[in-house]
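Peer 1: no sequence on this one, just coordinates:
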């Protein structure tokens, strides 16, 4: 029995099968999901051939220390921004030997939102060493903390597939 909804489990299984068949590895860099993306992937048998590492960088300092996010980026744009997500995914790739990485940073709520950055705002980035670079700004709305986090996992898994080509 999986810890995740059936649609997430089936998407994760597709990623593990496809990446394994192509000899691809991946890394995750997670803030608002706290490891749920890596967890969904490692729920699948055979994931050890694909999932190399996951960075859970919940604090700004962790983003700086583990992923090399620039302090100036965090000061100028904030942790929940396109720029931070892009630096997170670059850091995940550069600090691993992986072929593909995904990064997420957002506001899961129920508190912490502002008019400019409301609860449910999530920035995601995915990158392939072959050059694909994706960014998505999602506004899931105030659908609840757990649902925002699961919606982010769904989007991140889709982006891994797309980035891998």
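Peer 2: In hand now; what should we look at? Please read all numbers here as calculations on a predicted model, not as lab measurements. Numbers count the residues shown, from 1 in each chain.
Peer 1: Could you use CA atoms for every contact and neighbour count after this?
Peer 2: Will do.
Peer 1: Please name every helix or strand in contact with the biggest helix by length in the chain.
Peer 2: Longest helix in the chain by number of residues (criterion: DSSP state H): helix 145-164. If contacts are counted by 3 or more CA pairs under 8 Å, 6 or more residues apart in numbering; DSSP states H and E, helix 145-164 sits against helix 6-22, helix 36-42, strand 100-106, strand 121-128, strand 133-139.
Peer 1: Next one for the comparison:
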């Protein structure tokens, strides 16, 4: 009888200690997307030989809580050649990456690039926002609001990123 009475407060104490951790685990999972960035873009590049290329596309990044993520880029690239001809290439690619925060910067390392159906752009053609696997890309991060950030990469348009429930880059707060 005495043992039953003394174990009840101990069980209550253990429950009170473990309950917040169990609740937090249910609401936050490291393999869930905790923030994402989206950008529609248009880029026009003109060279000295009077040729030009116009790229229109959409770029999105999804970051997981375990420092892994993926990005998707799709659109079309139009080459305007010297003899008034045009060549159109479509692209649709997924890129897996690892990321780490480095002060006000974010370092992404592309681990894998996958070409999806309909991608007609060859690998020797440059494409905005893509890198070769193993290459490190540094993005400068600027806080815009409680759960909103802007990423900037040299020579590229800025991306606007939204976080979920305040878990976005806590050291920049």
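Peer 2: Perfect, thanks for sending it. As the structure is a prediction and not an experimental result, all values here were calculated from the model.
Peer 1: quick one: TM-score?
Peer 2: For this chain pair, the superposition-based TM-score is 0.27 by TM-score structural alignment, normalised by the length of structure 1; 85 aligned residues with a CA RMSD of 5.6 Å.
Peer 1: Taking strand 121-128 as reference, get the angle to the longest helix of structure 1.
Peer 2: If you take axes from the mean of the first three to the mean of the last three CA atoms, to 10 degrees, helix 145-164 of structure 1 sits at 30 degrees to strand 121-128.
Peer 1: can you pull the buried residues of helix 145-164 of structure 1?
Peer 2: Neighbour counts over helix 145-164 of structure 1 (16 or more other CA atoms under 10 Å) mark 145, 148-161, 163-164 as buried.
Peer 1: I'd like the helices and strands packed on helix 145-164 of structure 1 laid out as CSV, including mean neighbour count and distance to residue 76 of structure 1.
Peer 2: Below are these laid out as CSV (neighbours: other CA atoms under 10 Å; distance: least, CA to CA, whole Å):
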stretch, mean neighbour count, distance to residue 76 of structure 1
helix 6-22, 18, 34
helix 36-42, 22, 27
strand 100-106, 31, 16
strand 121-128, 27, 16
strand 133-139, 17, 18
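Peer 1: mind giving me JSON lines with the ones you listed and columns for distance to residue 60 of structure 1?
Peer 2: Compiled in JSON lines, these are given as follows (distance: least, CA to CA, whole Å):
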{"stretch": "helix 6-22", "distance to residue 60 of structure 1": "28"}
{"stretch": "helix 36-42", "distance to residue 60 of structure 1": "19"}
{"stretch": "strand 100-106", "distance to residue 60 of structure 1": "11"}
{"stretch": "strand 121-128", "distance to residue 60 of structure 1": "15"}
{"stretch": "strand 133-139", "distance to residue 60 of structure 1": "19"}
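Peer 1: Residue 93 of structure 1 is nearest to which of the ones you listed?
Peer 2: In terms of CA to CA, the element of those nearest to residue 93 of structure 1 is strand 100-106, at 5.9 Å.
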